[in-house]
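Visitor: I would like the atomic coordinates for the input below:
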Amino acid sequence: MRLREDVTLDGCLLSGGSPHRVARLSQRAVAMFHCREVLVDSPASRALAERLIDLNLAYPLTGSLPEAPELTVVIPVRGRVRALDRLLRNLGAELPVIVVDDASDDPAALCEVTRRHGASIIHLPDNVGPAQARNIGLARVRTPVVAFIDSDVTARAGDLRDLARHFADPQLALIAPRVRGITSGGAPTWFQSYEEAVSSLDLADKPSTVRPWSALSWLPSACLLARVDDIGDGFDPALRVAEDVDLVWRTITAGKRARYEPTIQVTHDARAMLTSWLARKTYYGTGAAPLAQRHGDLVAPAVLTPAPTIAILALAVQRRWSFLLAIAALATIWLRTHRSLPTGTRRRRHASKLTALGVLSTAAQLSELAIRHAWPVTALACTISRPARRWVAMMTVVDAALTFQRHRPDLDPVRFALARRLDDAAYGLGVWTGAWRARTLRPLIPRWHMTGRSR
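Guide: Here you go, the predicted structure:
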C-alpha cells in the first residue's frame, strides 16, 4: 500500500486525499511506513491499509499483490464487426472470451470474426440491450472473475490480469481501469480532440475508492471487472442506460468495495459525427431519472453544506450586506472545522486549508449545477437578471479555462470551450428529458449535508 501523491505524512498526521481530510495515526501505525509505503504482512498492517484505502488516503500497489484469479471476458456487441475484430486481436487467445451478439444485422460476419480468434459466441434473436446481453454472457462464465468489455474498446489480456490481481482483497467486488478516448480512422475533428481529452468515460488519473456522494461515485461498464459471486445476476435488464452506475451502487450498498485503477488504461472510440456525439451525451443524461427512482438522492447532482453555500450565494447577490454574511459563514465553517480536528496538531493551519477547500468544492458544485444540470433554469435567469448573466459568464469561462489547463488538449481554447458547453448542454438536456418522462425532479435536486463540517 502507498499513500496517494496528494497526501502528506507530517509526524503522526495524515493530510490530503479525496475528499481532503486530516487523520491522526498511532505511533505503531507510523512505524509501519517506509518511504510512504506499508508492507501488508500482518493483521495490524492489513487493517491500517484497508482503513487508509477506504478513506482515499492510499492505494494498493499492484506489484505487491498475488497472481490474478482466472477470468473470462464477456463482450456485448451489435454490429461493429471491425471493432470486435480489433478488440479480439488485442486480447489474443490468452483468455476465454464470450461474445454476445445482440441481434446484429449480419450475424454471420460476427460469427466468422469470433471463431477466427478462438472465442465463443451467443446469438440473440431479439435486441435486449447491453445490460441483458452482458447478463446472458455472465450466465456462461465459469471463472471467479468476469471482465465486461464493450466492442468499441481496446484492451490487452495482461492489463486485465493486472486489474484482477486486486481481487486479493476479499471485499473488493468491482474494479475498472482508466478509459481514454481515441479517434480511429484519421485525424480527429475538433470535438473528437475534446473527447480524447475529456471523455465522459475517463475518470481522471488518481486511483480511488468508489462510493456515492464522493469525487468518484461510479465506474463505466465499457471495461469493468467483477467478482462473479458478488454481483448476482448482474445488471438490471430494465436499464439501457446507467446500468453500470446501478450495479456499482447496488454492490456498494451490499457492503462490498469498488475501486478505480488508472495506472491501467484502455481506449474507447470517440463518436465519428457531431450529432451522434451530442446524442450520446444526451442519452447518458437520461439515465439520471431511473437511477433516482431506484437509489433516491444517491443521484443528487451536488452535495452541499449550508455554511459554504450561504457564503457563495451571499457574494453572488452583490448586496451591501453580502460581504458581512459571507464572512460570518466562513467563520462558522472555520470554527466547526477547528473543533473537529485532532488535538495537538497544527489545527489553525489545517482548519484554514479545509475551510478553503470546502468553499472551493461547493463553488465548483454550484457552478456545475448551474451550467450543466440545471442550465435551462440558469438560461431563464439570465434573461431577467444582469448579475445572473455576469456570474454565468464568469462560471463558463472559469470552468473552460480550468478544464483546459488540467487536461491540456490538442485543441485551441476557443473550440475547447465551445465543445465544453455543448457537452454540458447535451447532458443537461438529457437529465431534463429523463426527469420529464419519469415525472420527477429528484435528479435535479442537490443533497444537503447538514453537519456543516468541511472535513
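Visitor: drop to CA atoms for contacts and neighbour counts, all remaining ones
Guide: OK.
Visitor: check contacts around residue 389.
Guide: The contact partners of residue 389, taken as CA atoms under 8 Å, 6 or more residues apart in numbering, are 381, 382, 383.
Visitor: what secondary structure does the second one sit in?
Guide: What it means is residue 382. helix (DSSP: H, G, I helix; E, B strand; the rest coil).
Visitor: can you tell me which of the contacts of residue 389 are buried?
Guide: Among the contacts of residue 389, those scoring as buried are residue 382 (criterion: 16 or more other CA atoms under 10 Å).
Visitor: and of the contacts of residue 389, the nearest to residue 230?
Guide: residue 381 (46.7 Å; CA to CA).
Visitor: the closest one contacts residue 388, doesn't it?
Guide: Yes: if you go by CA atoms under 8 Å, residue 381 and residue 388 touch, sitting 6.3 Å apart.
Visitor: buried stuff in the longest strand along the chain?
Guide: Longest strand of the chain, by residue count under DSSP state E: strand 257-269. When burial is assessed from 16+ other CA under 10 Å, strand 257-269 yields the following buried residues: 257, 258, 259, 260, 261, 262, 264, 265, 266, 267, 268, 269.
Visitor: alongside the first, I'd like the structure of this one:
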Amino acid sequence: MTTPLPEGFVVRLNRNVRVRDGGRTLVGGAPTRVVTLSPTARRLLADRTIRVRDRMSAVLADRLLETGMADPVVAELPGLDASQVTFVVPVRDRPAALDRLLTSIGDRNRVIVVDDCSHDRAAVAEVAAAHRAELVALPVNVGPAAARNEGLRRVTTPFVAFTDSDIVLEPGTVSILLRHFNDSRVAMAAPLVLALPDDRVARRPEGWVGRYEEARSSLALGPDPGTVRPRAPVSWVPSACLVARVDALEDGFSADMRVGEDVDLVWRLVERGWRVRYEPGATVRHEHRTAVSDWLGRKAFYGTGAHLLAQRHGSDVAPAVLAPWSAGFALALLAQRRWSLPVAAVIFAAAAARISAKVEGSDHPVRFASSLTASGAAAAVWQTTGLLLRHWWPLAAVGCVFSRRMRRAVAAAAVLDTVGDYRRTRPRLDPVRFAIARRLDDAAYGYGVWYGAIKGRSPKALLPDIRWTTVGRSGRSASTRTSS
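Guide: Coordinates of the predicted model:
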C-alpha cells in the first residue's frame, strides 16, 4: 500500500476545492481543511491538474488524493486487463433478473453464481448453466454478505466484481473501474447506480415512486467522483456493484450482517489504510423498487442498519457532525426568540475571529475566515434540517403537537429540504408529489433507525457527534502539510 503513484498518473482538484491567494492556498477536502502550497508545489499544479513525473509530483498527488481534494482523471490512466476479474453474484430466486445480468456480463470472465437457498433452485441452476456460470448452491439461506464470501473463497484472479442480480452492467463499467487500481492503495471502486428502464423497453421507470427513485435513489450517490470514507461527501458505496482487489478483502464482508454490510466493509478497508473510490463515470442500472409497500419497507430496512454500524464504528455513523459553535448557532436559530438572531450573530462573529487567527497567513484572513464560517453555519443548518425530518422525526412530531415554534421549524425545514433537493435532482415529478415522496422516504428510514436503536437498546445511531474542529495553518512544502 506504500508504493508511489506511477509515472503518468493524473489527478485533478475536485470542483468543491477553492483556490485562493494566487494559487497558494487550497480549501476543501473531506473533512474541509486549508492547505498552503510551497512555490515548488504551486508549479506542479497546472490548471488544477497534477501529472506524476517524479517523486515530488507523486507525493503531492498522493497527498491531495488522501485529503479528498483531488480525484484521479480516469480517462488518462492506463487500462487493466478486464479478464483478470471474476464476477461473484449472490442470488435468491429472480431467475429472469439473473439472466438479464449475466447477459450484460458476457462470456469473457469467470462468473460464480451463489444460490442463497432459492425456493426454485432449478430455475436459478438453469440460468447459470445457460450462461456457463459456475453455480454454488447453499443448503441454507445465509444472507447476501455470507453468500458473497462463499463466492470470494473460490476467486483465483487478482480482482473480483460483486454484482447483485437486480442490476445490469453498462458497457465498459468494469474496465473504467479497473483504471483506479493503477493506484496500489485502492482496494475497491464502485460505479454510479442508475434506474433500470421498465422491461428494458420503456426508457424510464413508470409511476411516481419510480420517478422519485430515478432521481433520489438511496443507491445513487451523485455526479461527482470522490474518495469514500466516513464523514466524506460520499461516505459509503452500495454492494449492488463493487470491484475490489482480492488481496485487500481478507475475509470479505461481515457474514453476520444482513444490512449495512457494504458500509462496514468500506470503513474497515479505510481503517486499514486502503482507499475506496466512487466513480460516476462508470454506471450500472438497478431495478428499483416501485411498489409503495416494498419501497417503504426497503427504506426502513436500510435504517435498521444504523444501529449495527454504530456498534462497530461508533460516532462515524452519527446523523450529524457539528462543532460546538455551529451547534450553538443552529440552536439559537431553532429557538425562534427575540434574542435568536443577535445570539447567532455573536456566535458567528466569535467563530470567524477564532478561524481568522488560524489563517492569518492568507492575503485576506478576515474575508477568508468569514467565508469558512459561513460554510460551516450553512452546513449546521442543513444538518439540523436532516435531524428534524429524518433521524429525529418522531421527537419532532411530538414537539409539533405542543409547540408552535416546533411546527414552524419543521415546516421551514421541509420547504428548505424539498426545494433544495428538487433543484439539485431535477426529477420528472411535480413538486407536490416529490415533497410527499421525500417525507415518506425520511419517515421510513427514520423509523428503521429508531427500531434498530430500541431493539438494540442503544441510542448511538441517533446521537450527533459534537467536537471541536479547527482550520489549521498548514506548512509550506511540496507535499503539503495539513490541519483540519
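Visitor: would you mind putting the buried residues of strand 257-269 of the first structure into CSV with distance to residue 116 of the first structure alongside?
Guide: Formatted as CSV, these follow (distance: CA to CA, whole Å):
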residue, distance to residue 116 of the first structure
257, 37
258, 35
259, 34
260, 33
261, 32
262, 31
264, 27
265, 26
266, 23
267, 23
268, 23
269, 23
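Visitor: okay, and the longest strand of the first structure goes to which residues in the second structure?
Guide: Residues 275-287 of the second structure are where strand 257-269 of the first structure lands when matched by TM-score structural alignment.
Visitor: what's the answer for stretch 427-445 of the first structure, then?
Guide: Counting by TM-score structural alignment, stretch 427-445 of the first structure sits on residues 445-463 of the second structure.
Visitor: check the offset of that stretch from the chain's centre.
Guide: 21 Å (CA atoms, centre = their mean, to the nearest Å).
Visitor: in it, what's buried?
Guide: 445-453, 460-463.
Visitor: over to stretch 168-180 of the first structure?
Guide: 172, 173, 174, 175, 176, 177, 178, 179, 180.
Visitor: now do the counterpart of the fourth one in the second structure against residue 16 of the second structure, distance only.
Guide: In the second structure, the residue equivalent to residue 175 of the first structure is residue 189, according to TM-score structural alignment. As defined by CA to CA, to the nearest Å, residue 189 of the second structure lies at a distance of 21 Å from residue 16 of the second structure.
Visitor: next: residue 319 of the second structure.
Guide: 22 Å.
Visitor: for the stretch 251-400 of the second structure, what spans make up the strands?
Guide: Along the stretch 251-400 of the second structure, counting by DSSP state E, counting those that start in this stretch, strands occupy 275-286, 321-322.
Visitor: after superposition, how close is the longest one to the first structure?
Guide: Think strand 275-286 of the second structure. Following the fit onto the first structure, the mean deviation recorded for strand 275-286 of the second structure is 1.1 Å by mean CA distance after the TM-score superposition for the first structure.
Visitor: wait, is the match of residue 175 of the first structure part of a strand?
Guide: Yes: assessed with three-state DSSP, residue 189 of the second structure lies in a strand.
Visitor: between residue 319 and residue 16 of the second structure, which one's more packed in?
Guide: More crowded of residue 319 of the second structure and residue 16, by other CA atoms under 10 Å: residue 319, with 20 against 13.
Visitor: what does residue 299 of the first structure correspond to in the second structure?
Guide: Under the alignment (TM-score structural alignment), residue 299 of the first structure pairs with residue 317 in the second structure.
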